[in-house]
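*Asks:* With the input below, show me the fold.
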Amino acid sequence: MIDLSAIRRESVLGRALRAPLRLIPPATVLPIAQGPLRGARWIVGSATHGCWLGCYEAEKQRLCVAYARPGMTVFDLGANVGFYTLLFSRLVGAAGTVHAFEPVERNLGYLRKHLALNGVSNAHVHPVAAGRRTGRADFDPSRDPRTGRVVSAATPSTLTVPVGSLDDFVYREGHPPPQLVKIDVKGGEGDVLDGSDRLLSEERPTLFVAIHGLDQWRRCYELLTRRRYRIEDLKGVVLDRDIEHDEIVATPG
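*Replies:* The predicted structure follows:
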């Protein structure tokens, strides 16, 4: 799999490879070119070109293939425009279910369009942010739709969005528990884990967690090791608390 993201934008090769991509109209729908989502229909301007090229987060895609199985229930937290929602939908098959959580209207529009373009019937969209407790929170949507996040204080640019904890989603609302959870919530990962205490203790799902900063790394490490999770990087190397990592896989011990 060619990973365009591994080639620096500022390099001569990076500029040469990316220049033609700017000529493609943003509304163009193309089949994803390679990888486990090959052939899926994708809106070019919805996200980075790596998505429709199929090379976006190639290593993480390989892990999804390794862990997601037919019939599983998967939660996609921070679903954005639906790349991983589509991937999990394909991997779990008709007998499985994907629940996609995304609070940003712009992203929700593309997420729903991608599901419709691909005739997906086993994925359910929830227009909420995952967090510590159910309620509402201030959310900074950011100029880059990939980096919106829940914030502690409102500013002129923030929005108020609904928030739900996974414990409430499963045990109060009655949704089947997941066997696999992908978390990419731009600095809110510790709050998501706090709001999943019962789920992690009783159901023991595998977790893919994107970590944003040293404080979140240490917080997540403590939360997960206290619940007897084994923490590895994407290559399967067991991790130490004192060395920050930005992507982890947590499996029940």
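*Asks:* rest of the way, CA atoms for contacts and neighbours
*Replies:* Will do.
*Asks:* which helices and strands sit right next to the helix or strand where Tyr84 lies?
*Replies:* In the assignment (DSSP states H and E), Tyr84 maps to helix 83-92. For helix 83-92, the helices and strands in contact under the criterion 3 or more C-alpha pairs under 8 Å, 6 or more residues apart in numbering; DSSP states H and E are helix 58-67, strand 73-77, strand 97-101.
*Asks:* Including mean neighbour count and distance to Arg226, could those go into TSV?
*Replies:* Shown next, in TSV, are the helices and strands packed on helix 83-92 (neighbours: other C-alpha atoms under 10 Å; distance: least, C-alpha to C-alpha, whole Å):
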stretch	mean neighbour count	distance to Arg226
helix 58-67	15	23
strand 73-77	26	22
strand 97-101	25	26
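*Asks:* Make JSON lines from those and add distance to Pro252 to it.
*Replies:* Formatted as JSON lines, the entries for those read as follows, by distance: least, C-alpha to C-alpha, whole Å:
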{"stretch": "helix 58-67", "distance to Pro252": "13"}
{"stretch": "strand 73-77", "distance to Pro252": "16"}
{"stretch": "strand 97-101", "distance to Pro252": "21"}
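*Asks:* Would you do the same for the sequence below? I want to compare the two.
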Amino acid sequence: MTRILSPLRARLERLGFRTLYRLADLTYALGVATPKRTVAGAYWSYEPTNPHGDDPGLAALDRLPDDAVIVDAGAHVGEHAIPLARDTDRRVVAFEPNGESADRLARNADRNGLGGRNGSDGRIDLRRAGVGDANATLTFYRSTFSKCSAFDRESATRWGATIAGTESVPIRRLDDLVEGVDGAAPGAADPVPPPDAIKVDVEGREAAVLRGAAGTFATHRPLLVVEVHKAGAADGDSAGGSAAGPASAGLREWLAARGYAVEAAEDVWICRPVEAPDAPG
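*Replies:* The predicted model follows:
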């Protein structure tokens, strides 16, 4: 029976994802925005669903002061950035490498009165780039299931998705952008203010993002919120692993060495600085 149910379950999952993403394409095409209620407040979105409405990481970020600076690495269409910025003076620096998702984020931000198509009022600062441990340009695989889009073909074709296209995307180290970090590139274009928090949801490249922000952690000690359902190993970019697997254990050790305590809440880690770091970046 198990052998029969497993392929059936996989087919049903693929059908569900295909239906969801086709519905999203339709709501954006027709301009149908609906209110979304979240732990960080209500906002409007052209997305048909509200997957992060009760997200514990979003709740932790919303406890920050109303003038906080938040870096959102892997902002997708703004499910975190928009409710955090709306009706506050917070600045969210949103990094999104997927051109289609970045366009949708800008459209959702505009629907919520957060400035022009690129957040020109400053509350959402949209950066069409990825974040990692080296400044480079990589091939980005745009998936027919937009949330699956990634820097590797395998991730972009999960659950029966196919490659919709590829594009060359810049990757930046946060340590080269954040103001006040020792060793940061002097005179960097579009510097990022010292962050009060960094949220990371980058489909398996979490370790690379953290390595590229080690100086930022040491200097500014921001709150860190990490989606770990596909967290990469501490010495790789896309090793995969569950929140309790060996890859995540490596990330825990890396964070502990830098004076961060990890609180696991479902597939989210809420990491708070508790002491000075022991190791350099």
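*Asks:* do you know which of the helices and strands packed on helix 83-92 of structure 1 lies nearest Ile183 of structure 1?
*Replies:* The closest of these to Ile183 of structure 1 is strand 73-77. By C-alpha to C-alpha, the value is 4.9 Å.
*Asks:* ok, which stretches of the stretch 1-150 of structure 1 are helices?
*Replies:* Using DSSP state H, counting those that start in this stretch, the helices assigned to the stretch 1-150 of structure 1 run over residues 12-18, 49-53, 58-67, 83-92, 105-117.
*Asks:* Repeat that for the stretch 151-281 of structure 2.
*Replies:* Under DSSP H, counting those that start in this stretch, the stretch 151-281 of structure 2 gives helices at 153-156, 206-211, 214-220, 246-257.
*Asks:* so which of the ones you listed comes closest to Ala109 of structure 2?
*Replies:* Comparing the helices of the stretch 151-281 of structure 2 against Ala109 of structure 2 with C-alpha to C-alpha, the closest turns out to be helix 206-211 (24.6 Å).
*Asks:* how big is the offset of that closest one relative to structure 1?
*Replies:* Following superposition, helix 206-211 of structure 2 is found to deviate from structure 1 by 0.4 Å on average (mean C-alpha distance after the TM-score superposition for structure 1).
*Asks:* Which positions in structure 1 sit opposite that helix in the alignment?
*Replies:* Mapping helix 206-211 of structure 2 onto structure 1 (TM-score structural alignment) gives residues 189-194.
*Asks:* Which stretch among the helices of the stretch 1-150 of structure 1 approaches Ala153 of structure 1 most closely?
*Replies:* Distances from Ala153 of structure 1 to each of the helices of the stretch 1-150 of structure 1 were compared using C-alpha to C-alpha; the shortest belongs to helix 105-117, at 20.4 Å.
*Asks:* What's the local residue count around Asp215 of structure 1?
*Replies:* 13 (other C-alpha atoms under 10 Å).
*Asks:* Quick one: closest of the helices of the stretch 1-150 of structure 1 to Ile231 of structure 1.
*Replies:* It's helix 58-67; of the helices of the stretch 1-150 of structure 1, that one is closest to Ile231 of structure 1 (C-alpha to C-alpha) at 14.2 Å.
*Asks:* Report the angle between the closest one and helix 83-92.
*Replies:* Using axes from the mean of the first three to the mean of the last three C-alpha atoms, to 10 degrees, the direction of helix 58-67 of structure 1 lies 30 degrees away from that of helix 83-92.
*Asks:* list the contacts for Thr34 of structure 2?
*Replies:* By C-alpha atoms under 8 Å, 6 or more residues apart in numbering, Thr34 of structure 2 lies in contact with Trp44, Ser45, Tyr46, Glu47, Pro48.
*Asks:* Since that was my last question, I'll sign off now.
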